[in-house]
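Undergrad: Build me a model:
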Amino acid sequence: MSSLGTALADGSVVAKRNIIKIKRIPDLLVGTLISPIMFILLFGYVFGGAIAVPGINYREFLVPGIFAQTVIFGATITGAGLADDMQKGIIERFRSLPMAQSAVLIGRTASDVVTNVIVVVIMSLTGLVIGWRIRTSVWDALIGYALLLLFAYAISWCMALLGLLIRTPEAFNNLVFITIFPVTFITNGFVPIDSYPPVLKAIAEWNPVSTLVQATRERFGNVGPGAEPTAWPLQHAELYTLAWIVLILVVFVPLATRQYKRAAAR
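TA: Model prediction:
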């Protein structure tokens, strides 16, 4: 078997380990689900009456933004899990096994994709309950979901590098919260960008999370007949989002792999 085939085979075993861990400790998945469901319900019912979006129901405007925020936070499980494994010495045990070194990262990031799929399905059902609808074809909807999962997969490699560098789950979670939270909120996910002050508006327009939300809204048919976006990234939301996905993977996959080899060699 080729080295790539070996890495993928070993990675599938590690991914299975992580998925079984979620099955045995369901609190991990429940905690990931509670927050986005609360956001959908609170924003949809509490703030929905105060936030006007021209040409579209606010709940349909909101749900793609919650999707994007949730899968990004879901991708942080990779870093938290690696930091936990480093702290408990599990990485050293992996090092003693006849397995590809990259398998741990491949398996960890792949298992996060599975977790995000489960989360997105449950969130979609929650969205349907509050009035969100997909108004395009099945093919467009699948592309929208694929964009969400691909972006989250790319982010999981960033989180893998951070988890290997920080090494303690507590410190990792604190750092992620203060960085990811503003990145996912200074977007078009919850309110129209036109309501922002000029500086924040410019940041939001070029924020790849905003283009991810815009692209999924377009694929789900959740875009109103109002004014077209004026910023280039939002006008070419899918292209800009895919470019960021490729850039993140090209940069962080080798960085995370090299850091894992260093950490495992200590």
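Undergrad: going forward, measure contacts and count neighbours with C-alpha atoms only.
TA: Will do.
Undergrad: residue ranges for the helices of the stretch 51-200 of the chain, please.
TA: 58-75, 77-88, 90-95, 103-130, 138-166, 169-185, 198-206 (DSSP state H, counting those that start in this stretch).
Undergrad: so what secondary structure elements neighbour the first one?
TA: Just to be clear, that refers to helix 58-75. helix 27-41, helix 103-130, helix 138-166, helix 169-185, helix 208-220 (3 or more CA pairs under 8 Å, 6 or more residues apart in numbering; DSSP states H and E).
Undergrad: among those helices, which is nearest Val14?
TA: Each of these has some distance to Val14 by CA to CA; the shortest is helix 103-130, at 4.8 Å.
Undergrad: Quick one: classify Leu234 as helix, strand or coil.
TA: Leu234 carries the three-state label helix when classified by DSSP: H, G, I helix; E, B strand; the rest coil.
Undergrad: OK, contacts around the residue positioned nearest the centre of the chain?
TA: Nearest to the mean C-alpha position of the chain, counting by CA atoms, centre = their mean, stands Ile72 at 2.3 Å. Counting by CA atoms under 8 Å, 6 or more residues apart in numbering, Ile72 makes contact with Phe151, Ala152, Ile155.
Undergrad: which one of these has the most neighbours?
TA: Using other CA atoms under 10 Å as the neighbour test, the contacts of Ile72 are led by Ala152, with 26 neighbours.
Undergrad: There's contact between that one and Val71 in this structure, I believe.
TA: Yes: in this structure, Ala152 sits in contact with Val71. The criterion is CA atoms under 8 Å, and the distance is 5.6 Å.
Undergrad: Now distance to Ala9 too, for the helices of the stretch 51-200 of the chain, in TSV please.
TA: Rendered in TSV, the data for the helices of the stretch 51-200 of the chain read as follows (distance: least, CA to CA, whole Å):
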stretch	distance to Ala9
helix 58-75	22
helix 77-88	19
helix 90-95	15
helix 103-130	8
helix 138-166	19
helix 169-185	27
helix 198-206	38
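Undergrad: Next, the second sequence, to be compared with the first:
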Amino acid sequence: MTALTLAARDSATMLRRNLRHMLRYPSMTFMIAGMPVVFLLLFVYVFGGTLGAGLGGAAGGRAEYLDYVTPGIILMTVAGAATATAVSVAMDMTEGIVARFRTMAISRASVLTGHVAGGMIQTLLSMAVVVGVAVSLGFRPTAGPVEWLAAIGLLALFVLAITWLSVALGLVAKSVETASNTPMPLLLLPFLGSGFVPTASMPEALRWFAEYQPFTPVIETLRGLLLGTPIGDSAVVAIAWCMGIALAGYLWAKRLFDRDLVR
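TA: Got it, this is the predicted structure:
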């Protein structure tokens, strides 16, 4: 077999290992899906009446705000899953399993790609749960098949980018406890963007940050694909952010992993 075939086989083995961990310890998956659902219920039923009326639409109220906030809540799922991936990587690095892998004839890259693939599956499944809850509450996307495919592709690209970043954060952490905290700033970005309120309602300095941080163009593109709102150049900016974060996360994770193997 070629080196590429061996790497693919080893990566599939590592993916199965990570999926079995998820099945044996489902509490993390429940937390990833459960936290965005709690925020969805909180913002729709506690704040939705007031915030929905402030959107300026014809209907206003909770129904309009549910449509507005759901894309932001979906992106919160990605940020929450980053913590789970970072913790999983840190556990492998601190508990000695990687040292054992080092003595085996397996591809180095397979350890990281197994975490990335497992994290993506866990995140996308959690997203599906969040969308299902939103639909049960009255979320009604107007997207056709093409728009749905584009939305899923965008989300998969964004999940890939954040997952590689979270792998790097798990590698750079000195302990599992540290790894559980390093991705926390990602949870704030949907709030400091257009996830919950329009950026036009923010003070000028905060509005500048909200409009140019990576979550906002992804949210606006997702909102446009699912609900038909104007997208403008958000799609191009969102893809550029995703590709840049994915490349930076991959290179950072690879350098950290290779450094730890040399030690």
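Undergrad: After superposition, what's the TM-score here?
TA: Scored against TM-score structural alignment, normalised by the length of the second structure, the superposed chains reach a TM-score of 0.92; 256 aligned residues with a CA RMSD of 1.6 Å.
Undergrad: thinking again about what came up before, which contacts among the contacts of Ile72 of the first structure does the second structure share?
TA: Here those are checked against the second structure with both residues aligned by TM-score structural alignment, their matches' CA atoms under 8 Å, and the contacts held in both are Ile155.
Undergrad: between the contacts of Ile72 of the first structure, which is closest to Ala110 of the first structure?
TA: Ala110 of the first structure has its nearest neighbour among those in Ala152, at 10.6 Å by CA to CA.
Undergrad: The first structure: which residue goes with Leu261 of the second structure?
TA: Here Leu261 of the second structure is matched to Ala264 in the first structure, going by TM-score structural alignment.
Undergrad: Val218 of the second structure now?
TA: Under the alignment (TM-score structural alignment), Val218 of the second structure pairs with Leu212 of the first structure.
Undergrad: neighbours around that match, how many?
TA: For Leu212 of the first structure, the count of nearby residues is 31 (other CA under 10 Å).
Undergrad: The closest residue to it other than its chain neighbours and Leu234 of the first structure: what is the separation?
TA: Using CA to CA, 6 or more residues apart in numbering and skipping the chain neighbours, the partner closest in space to Leu212 of the first structure is Thr241 (5.8 Å). Between Thr241 of the first structure and Leu234 of the first structure the distance is 10 Å, computed by CA to CA, to the nearest Å.
Undergrad: shared neighbours of these two, anything?
TA: Here Thr241 of the first structure and Leu234 share the contacting residues Thr211, scored by CA under 8 Å, 6+ apart.
Undergrad: quick one on the thing from earlier: ok, now which ones touch the match of Val218 of the second structure?
TA: With CA under 8 Å, 6+ apart as the criterion, the residues that contact Leu212 of the first structure are Ala68, Leu147, Leu148, Phe151, Ala237, Glu238, Thr241.
Undergrad: Hmm, the first one is touching Val209, no?
TA: Yes: Ala68 of the first structure is in contact with Val209 according to CA under 8 Å; the separation is 7.1 Å.
Undergrad: and for these two, which residues touch both?
TA: Contact with both Ala68 of the first structure and Val209 is made by residues Thr184, according to CA under 8 Å, 6+ apart.
Undergrad: tally of neighbours for Leu247 of the first structure?
TA: By other CA under 10 Å, 12 other residues sit near Leu247 of the first structure.
Undergrad: That one -> the second structure?
TA: Pairing criterion TM-score structural alignment: the partner of Leu247 of the first structure within the second structure is identified as Gly244.
Undergrad: Distance-wise, check the closest residue to its match other than its chain neighbours relative to Phe101 of the second structure.
TA: Counting by CA to CA, 6+ apart, Gly244 of the second structure lies nearest to Ala161, which is 8.0 Å off, once chain neighbours are set aside. Ala161 of the second structure sits at a distance of 25 Å from Phe101 of the second structure (criterion: CA to CA).
Undergrad: Between the two, tell me which one has more neighbours.
TA: Ala161 (24 against 13).
Undergrad: Next up, the contacts around the more buried one.
TA: Cys242, Met243, Gly244, Ile245, Ala246, Leu247, Gly249.
Undergrad: Repeat that for Tyr260 of the first structure.
TA: Applying CA under 8 Å, 6+ apart, the residues near Tyr260 of the first structure are Gln101, Leu161, Leu164.
Undergrad: Work out for me the element it sits within.
TA: For Tyr260 of the first structure, the enclosing helix or strand under DSSP states H and E is helix 237-265.
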